[in-house]
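**Student:** show me how the following folds:
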Amino acid sequence: MRDATATTDRGGLPRGGSDGVLYNRDFVKFWSGETVSLIGAQVSELAMMLVAVVTLRASAFQIGLITVARFTPYVMLSLFAGVWFDRHRRKSALISSNLGRAALIAVVPLAATAGLLSMELLYVVALLFGVLTVLFDVGSLSYLPGLVDRRHLTEANSKIQISYSIAGIGGPGLAGLLVGVLTAPVTLSVTVASYLFAAVTLVLIRTREPEPQTPARRTSVPASIGEGLRAVFGNRILRNLATQSATFNLFENVVTTLFAVYAVRQMGLTASQLGFVISAGAVGALLGAALAPRVTRLAGLGRTLRLTTLVACTAPVLLLIPGGPRPVSLVVLAAGLGIHGLTLAMFNVNALTLRQTVTPRGVLGRMNAGFRLLLFGTIPLGALLGGGLSTVFGLRAGLVIGVAGLALPIAWLAFSPVFALTTMPEGPWPDGNSVRNEPKDGNTDNAL
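**Tutor:** As a prediction, the model looks like this:
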């Protein structure tokens, strides 16, 4: 029997043992902190909105400005964050980000107690919170591959996706309960503890982070950003993943922007019925994240990616069907979002692992930053497009266009090398621009 204690693989990365990533104690610390902080983020997001709506009587436009403040840093800072994380160790920045987010959230209840709470303060808090969240997101995506054995990277990403799903399912409900008992400002003080807990778990990690690769010649920040963008768009695997995911995200946000309004105003769903339907998507995502490693082992990487792409892109068609008895309509809507969430989570687990695997360690931060910029940058664009479509063509026609647009990423099945892979590549290749055959254990598998 092989020893399950932590060692390193031939690439110098930590090994969590032959029994899976949960035998890697440092990953468990990272995962537990990430889970608690994600739940805290869900609670704080709803509580912040309720502070604005209930306590400060904010308008819909002012609520929108809070969202803009939260996501603007992704567009403005992601690429610079990627450069920084490729030149420095990530752990200390992750700890500082969690401590900073705890301090920022604490400002709101303190200001409420002192009678200093205002919308302007919420804008500033949301903007600075977004800055720290960008740093944490880019840093954590780059930190994880150095924490676990490459063999366990898919399983580790599956666990993280499970945490996102758990937070999506339980966070809003927990926030509603806490706000009802404690009020919105006090609820925010409770979420401070989640970021402090996450910071402590990072401090307790004992695995030494690999030293950042030092380039032979120091490059400027713009040149480093250019290298990161070339790492994404100069690599066929990453380029096709980026363009496919950005197209999907654009129309996904058209659909999510319009569906809630359409369901309430034209279908007549109550708040509880809408909550049931939306929670089905989160439950599906939880199941998909949990099943992703097993399904990929049984079906193979390329086949799993093909199947999940087809289903995730077409399942939202079910959102357009209901029009009969209310119980049947609810089941159809829930099925559409549940299947969509399940297959999307499976795709995301494998796509994220593939990105982390084929990218050289020296540009990992900049690769993740480039993807963050593309994927999060489509959120406001999709929301604006959805609003424009509904204004010009009406809610249902806008939703139909959004659902039709979600089918566009299926076109990548015809030409993307991503779907030709049968197994996860061993690691990055010097040119990184083509799918090639590499013998392994007597077999010939497609690899990058």
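**Student:** could you use CA atoms for every contact and neighbour count after this?
**Tutor:** Fine.
**Student:** now the strands for the stretch 301-448 of the chain?
**Tutor:** 436-440, 443-447 (DSSP state E, counting those that start in this stretch).
**Student:** now mean neighbour count too, for those, in JSON lines please.
**Tutor:** Putting these into JSON lines (neighbours: other C-alpha atoms under 10 Å) gives the following:
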{"stretch": "strand 436-440", "mean neighbour count": "12"}
{"stretch": "strand 443-447", "mean neighbour count": "16"}
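**Student:** can you put those in JSON lines and add distance to residue 402?
**Tutor:** Putting the strands of the stretch 301-448 of the chain into JSON lines (distance: least, C-alpha to C-alpha, whole Å) gives the following:
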{"stretch": "strand 436-440", "distance to residue 402": "36"}
{"stretch": "strand 443-447", "distance to residue 402": "34"}
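**Student:** so which of the ones you listed is nearest residue 106?
**Tutor:** strand 443-447 (48.2 Å; C-alpha to C-alpha).
**Student:** mind listing the helices for the stretch 251-400 of the chain?
**Tutor:** For the stretch 251-400 of the chain, the helices defined by DSSP state H, counting those that start in this stretch cover 271-299, 301-314, 326-358, 364-393, 395-406.
**Student:** and the gap between residue 225 and residue 232?
**Tutor:** Distance of residue 225 to residue 232, computed by C-alpha to C-alpha, to the nearest Å: 11 Å.
**Student:** no wait, residue 338
**Tutor:** 31 Å.
**Student:** picking up where we left off before, dump the helices of the stretch 251-400 of the chain to JSON lines, plus distance to residue 33 and mean neighbour count.
**Tutor:** Putting the helices of the stretch 251-400 of the chain into JSON lines (distance: least, C-alpha to C-alpha, whole Å; neighbours: other C-alpha atoms under 10 Å) gives the following:
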{"stretch": "helix 271-299", "distance to residue 33": "18", "mean neighbour count": "20"}
{"stretch": "helix 301-314", "distance to residue 33": "29", "mean neighbour count": "21"}
{"stretch": "helix 326-358", "distance to residue 33": "19", "mean neighbour count": "22"}
{"stretch": "helix 364-393", "distance to residue 33": "21", "mean neighbour count": "21"}
{"stretch": "helix 395-406", "distance to residue 33": "34", "mean neighbour count": "21"}
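**Student:** could you also give me the structure for this next sequence, so I can compare it with the first?
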Amino acid sequence: MTQPPQRGLGRHYQMLLSAYVISNAGTWVYRITLPLLVLHLTGSALQTAAVYALEYGPFLLLSLPGGVFADWFNRKRLLVAGDLSAGVIAAVLAVLVSAGPSALPAIYVVAFLLACAEPVYHPAFQGLLPDVVSGEHLDTANARLQSADNILSLVGPVLAGGLVAAVGYQPAIYLDAVSFGLSALLIFLIRVEVFRPERPARPNFLGDLRAGLRYVTRGNRTLLAGSLLFTGSNFGIWLVQANLVYYLTTYLKLSSTVVGVVYAAQGVGALLGSLLAPRVIRVLGNGRTIALSTVMAGLLTALLAVLRDPVGVSVVSGLVFALGSTNVVSWFTLRQRIVPKELLGRVVAATRMLAFSTIPLSALLAGALEDAWHDMYLIILIGAGLRLAVGLAGTRSSLVAKQPAVTP
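**Tutor:** Below is the predicted model:
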């Protein structure tokens, strides 16, 4: 028996949150274990780096198709199928580990297949959430998901590394497979009325894909403004973030331990930002929260060019990441509220791909500029200025206008 979204968050949301935490904890095990395994088998930095390329490739190839699938099929069933498929693939990967270096080509293929699940899973998950939680509680629901993600980002690598040291590569990957199975079970047990899109007798994949892109670019000015803001903001962020380790160690002469403290401060800031996001959104609204937090993050980032002591750098970095996390919670909530449910999967995929598209370009440009200029202070100011500029543009856009009514 299915139920409508419950008042408050309710037990169905708690099950969805638990599934998210369990599967993402397993994913952290995989993210740490696989590069360590490849390095152990090959001793090659290039082949180890190829693992990360394999993770990014499916995102570029499958994000938009994944959004179409999330709008074509029952999203709950799609999540269950995705978790079960990922669990089986992870189990196959664990079996291959015992074969040693001879299985490396097969390990790469299976790792690529495992990475293919995420571009389909994410838009389906974002599309299912409004079916589980009533509209007025979406900000809190997204905030808790973001908080869980931030906590896992803090403790996941440490726990995964400790797990590999304690039990070895193969058992660690088997545990990853089990985590996907548990996530599938929890989502399967959720009993809510899931939105069922009306599919035409002859589905048109390219036509549906174009419809999603058309809605992002022409159908909703608020959505387009937010997408462009995040695209530009990410470019500015990664001009700084891509060279941060180099800057901290080479310019500020900080030890690796202190560099770790700076990154930990970023993680703590992101966690606090996600926890405070619902209160900020209730005061400012979604659009103003996005625009103003981007403005403030740009101003604070500029301080990194003048601060020299590790305490100040850590505090400012933490505040910048707190604003960024609040930003993400507000964006997810706004997108779920204003996009028609039958388009939500495609819109999530398209806006996410657009926002992420500038990250690799910005990271490469950051390194090239440092090699050419040898002036990280200027590069930081450029990144901060770009983030400030897109935030100010956001304050003059439809983001801060009266928001459309919640989509039924």
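**Student:** tell me which of the strands of the stretch 301-448 of structure 1 sits nearest to residue 367 of structure 1.
**Tutor:** strand 443-447 (19.5 Å).
**Student:** tell me what the closest one is packed against?
**Tutor:** strand 436-440 (3 or more C-alpha pairs under 8 Å, 6 or more residues apart in numbering; DSSP states H and E).
**Student:** matching residues in structure 2 for the strand it packs on?
**Tutor:** Across structure 2, nothing matches strand 436-440 of structure 1 (TM-score structural alignment).
**Student:** for that strand, packing partners?
**Tutor:** Contact analysis of strand 436-440 of structure 1 by 3+ C-alpha pairs under 8 Å, 6+ apart lists strand 443-447 as its packing neighbours.
**Student:** chain center to the strand it packs on: distance?
**Tutor:** Here strand 443-447 of structure 1 is found 30 Å from its chain centre; the criterion is C-alpha atoms, centre = their mean, to the nearest Å.
**Student:** give the aligned range of stretch 332-350 of structure 2 in structure 1.
**Tutor:** Taken onto structure 1 by TM-score structural alignment, stretch 332-350 of structure 2 occupies residues 352-370 there.
**Student:** wait, which of the strands of the stretch 301-448 of structure 1 is closest to residue 273 of structure 1?
**Tutor:** Nearest to residue 273 of structure 1, of all those, is strand 443-447, at 46.0 Å by C-alpha to C-alpha.
**Student:** any idea of the angle that closest one forms with strand 436-440?
**Tutor:** Between strand 443-447 of structure 1 and strand 436-440, the angle comes out at 140 degrees (axes from the mean of the first three to the mean of the last three C-alpha atoms, to 10 degrees).
**Student:** to what extent does stretch 291-300 of structure 2 diverge from structure 1 after superposition?
**Tutor:** Comparison of stretch 291-300 of structure 2 with structure 1 after fitting gives an average deviation of 2.2 Å (mean C-alpha distance after the TM-score superposition for structure 1).
**Student:** report the distance from that stretch to the chain centre.
**Tutor:** 20 Å.
**Student:** one more: stretch 135-149 of structure 1?
**Tutor:** Stretch 135-149 of structure 1 sits 13 Å away from the centroid of its parent chain (C-alpha atoms, centre = their mean).
**Student:** now the end-to-end length of it.
**Tutor:** This stretch, stretch 135-149 of structure 1, spans 24 Å end to end (C-alpha to C-alpha).
**Student:** so that stretch matches what in structure 2?
**Tutor:** Matched against structure 2 by TM-score structural alignment, stretch 135-149 of structure 1 falls on residues 120-134.
**Student:** tell me who's in contact with the equivalent of residue 262 of structure 2 over in structure 1.
**Tutor:** Here residue 262 of structure 2 is matched to residue 277 in structure 1, going by TM-score structural alignment. By C-alpha atoms under 8 Å, 6 or more residues apart in numbering, the contact set of residue 277 of structure 1 is 330, 333-334, 337.
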